[in-house]
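Colleague: Below: sequence and its predicted model.
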Amino acid sequence: MTRADYTIRHIEARDDSAMAHIIRTVMPEFGACGSGFAINDPEVDWMHRAYSAPRSAYFVVEVNGEVVGGGGVAQLDGGDASTCELRKMYFLPTARGLGAGAALMERSLEKAREFGFTRCYLETLTGMDAAMRLYERSGFMRIDAPMGATGHGGCDLWYLREL
């Protein structure tokens, strides 16, 4: 598949179950089970509503009309007003390697700038190597400690990027 084979659009209510399924399928692939991970975050079941809040946006990636991934930005919980968080960026294996991750990242960061954020934070965990390469290619730098109050204590790697 090529870039032309996928589309990126704002999440709609009809996408909630697909994104919940994707997140709950992908996270265990990387050992992200149990407390401290987004898999248990109640927001996973109502992403459209959660990202309808001010200064937040969530996008889905479709291939042939099927939602295969997504990601977005929102104010960093417990952070200052200038810092957003890249949130819940997950892709099914069939969607990886298409360039959709980089395109979704850029779209999310553009939206963060439109919202007036000047920094973007993210959390991940050891073993998500392809994701970490994408973050680093996108200008994120690893930092030594978590920021904010995300509730995702299972993550062990943190990144920050100036916007």
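Modeller: That came in fine, so what should we check first? Numbering: from 1, shown residues only.
Colleague: contacts, neighbours, all on C-alpha from now
Modeller: Will do.
Colleague: Run a quick neighbour tally on the closest residue to residue 147 other than its chain neighbours.
Modeller: Once flanking residues are discounted, residue 147 sits nearest to residue 79: 6.9 Å by Cα to Cα, 6 or more residues apart in numbering. Look at residue 79: counted by other Cα atoms under 10 Å, it has 15 neighbours.
Colleague: Find the centremost residue of this protein, please.
Modeller: Geometric centre of the chain, nearest residue: residue 89, 2.5 Å, by Cα atoms, centre = their mean.
Colleague: Name the residues that touch stretch 108-123?
Modeller: With contact meaning Cα atoms under 8 Å, 6 or more residues apart in numbering, stretch 108-123 is reached by 55-59, 71-74, 76, 81-87, 146-147, 155-163.
Colleague: Just the buried subset of those, written out for PyMOL, thanks.
Modeller: Buried residues within these, by 16 or more other Cα atoms under 10 Å, are selected in PyMOL with:
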select buried, resi 55+56+57+58+59+71+72+73+74+76+82+83+84+85+86+87+146+147+155+157+158+159+160+161+163
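Colleague: how close does residue 107 get to residue 59?
Modeller: The gap separating residue 107 from residue 59 is 8 Å, by Cα to Cα, to the nearest Å.
Colleague: One more: residue 83?
Modeller: Look at residue 83 and residue 59: by Cα to Cα, they are 19 Å apart.
Colleague: what do you get for residue 151?
Modeller: Applying Cα to Cα to residue 151 and residue 59 gives a distance of 22 Å.
Colleague: how close does the residue nearest to the centre of the chain get to residue 132?
Modeller: 12 Å.
Colleague: any idea how far residue 123 lies from residue 146?
Modeller: Going from residue 123 to residue 146 by Cα to Cα gives 8 Å.
Colleague: want to compare, so here's the second one:
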Amino acid sequence: MAIIYREIQEKDNFKLAELIRTILREFKIDKPGTVYTDPTTDHLSTVFETSASAYWIAEEDGEIIGGCGIYPTEGLPEGCVELVKLYTAAEARGKGVGKTLMQKSIESAQHFGYNEVYLESFPELTTAISMYEKANFKRLSAALGNSGHFACNVWMLLVL
């Protein structure tokens, strides 16, 4: 069956939070200062009701297999938005799901008039970092904004 890409809905909250935490445990980055302990992870549909934000869900056979969004994180420079919560289930990797979710999020950023996309990640997520680099994200030497995810130590920026 085909993969469906759609915007987040309230009914997705529990399954999406479960998927995110499973993936963080898989990569052993389930620690304080990440979305693992962030209370907003349990109600992401509410978070993305924020103006000029968007969150995309990848669904296959009624199951959520990934998600990614953009969010106007506090403290970012004018015209900059954060690429947030890009996760794909283990069985969905290598099929272009993450890349499609990232592209849909970047298109949303352009739609809202942003001219830069910032992200935070971990060195353990080598496949994701490689994908970001192929999409022309450049590494930064320090964090931007106030995401509250102090454990992240890879920072990247895409100029649109």
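Modeller: That came through, no problem. Predicted, not measured: the structure shown is a model, and the values here were computed from it.
Colleague: Could you quantify their similarity as a TM-score?
Modeller: Once superposed, the chains reach a TM-score of 0.96 (TM-score structural alignment, normalised by the length of structure 2), with 160 aligned residues with a Cα RMSD of 1.1 Å.
Colleague: rewinding a little: what residues does the corresponding residue of structure 2 for the residue nearest to the centre of structure 1 make contact with?
Modeller: Correspondence of residue 89 of structure 1 to structure 2, assessed by TM-score structural alignment: residue 86. By Cα under 8 Å, 6+ apart, the residues touching residue 86 of structure 2 are 66, 67, 68, 69, 98, 101, 102.
Colleague: now, among those residues, which is nearest to residue 91 of structure 2?
Modeller: residue 66 (10.2 Å; Cα to Cα).
Colleague: looking at structure 2, where would I find the counterpart of stretch 22-33 of structure 1?
Modeller: Aligned by TM-score structural alignment, stretch 22-33 of structure 1 falls on residues 19-30 of structure 2.
Colleague: Now do the buried residues in the matching stretch.
Modeller: Applying 16+ other Cα under 10 Å to stretch 19-30 of structure 2 flags 19, 20, 21, 22, 23, 24, 29, 30 as buried.
Colleague: Compile those residues into CSV and extend it with columns for distance to residue 6 of structure 2 and secondary structure.
Modeller: Formatted as CSV, these follow (distance: Cα to Cα, whole Å; DSSP: H, G, I helix; E, B strand; the rest coil):
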residue, distance to residue 6 of structure 2, secondary structure
19, 17, helix
20, 17, helix
21, 21, helix
22, 22, helix
23, 21, helix
24, 23, helix
29, 27, coil
30, 27, coil
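Colleague: Let me have those residues in JSON lines, extended by distance to residue 139 of structure 2.
Modeller: Below are the buried residues of stretch 19-30 of structure 2 laid out as JSON lines (distance: Cα to Cα, whole Å):
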{"residue": "19", "distance to residue 139 of structure 2": "27"}
{"residue": "20", "distance to residue 139 of structure 2": "24"}
{"residue": "21", "distance to residue 139 of structure 2": "25"}
{"residue": "22", "distance to residue 139 of structure 2": "27"}
{"residue": "23", "distance to residue 139 of structure 2": "23"}
{"residue": "24", "distance to residue 139 of structure 2": "22"}
{"residue": "29", "distance to residue 139 of structure 2": "20"}
{"residue": "30", "distance to residue 139 of structure 2": "23"}
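Colleague: Of all pairs in those, which one is the farthest apart?
Modeller: 19 and 29 (13.8 Å).
Colleague: between the two, what contacts are shared?
Modeller: By Cα under 8 Å, 6+ apart, no residue touches both residue 19 of structure 2 and residue 29.
Colleague: got the residue ranges for the helices in structure 1?
Modeller: 16-29, 47-50, 100-114, 129-137 (DSSP state H).
Colleague: Of all those, which one is nearest residue 10 of structure 1?
Modeller: helix 47-50 (8.8 Å).
Colleague: which residues in structure 2 does the closest one match up with?
Modeller: Residue span in structure 2 matched to helix 47-50 of structure 1, by TM-score structural alignment: 44-47.
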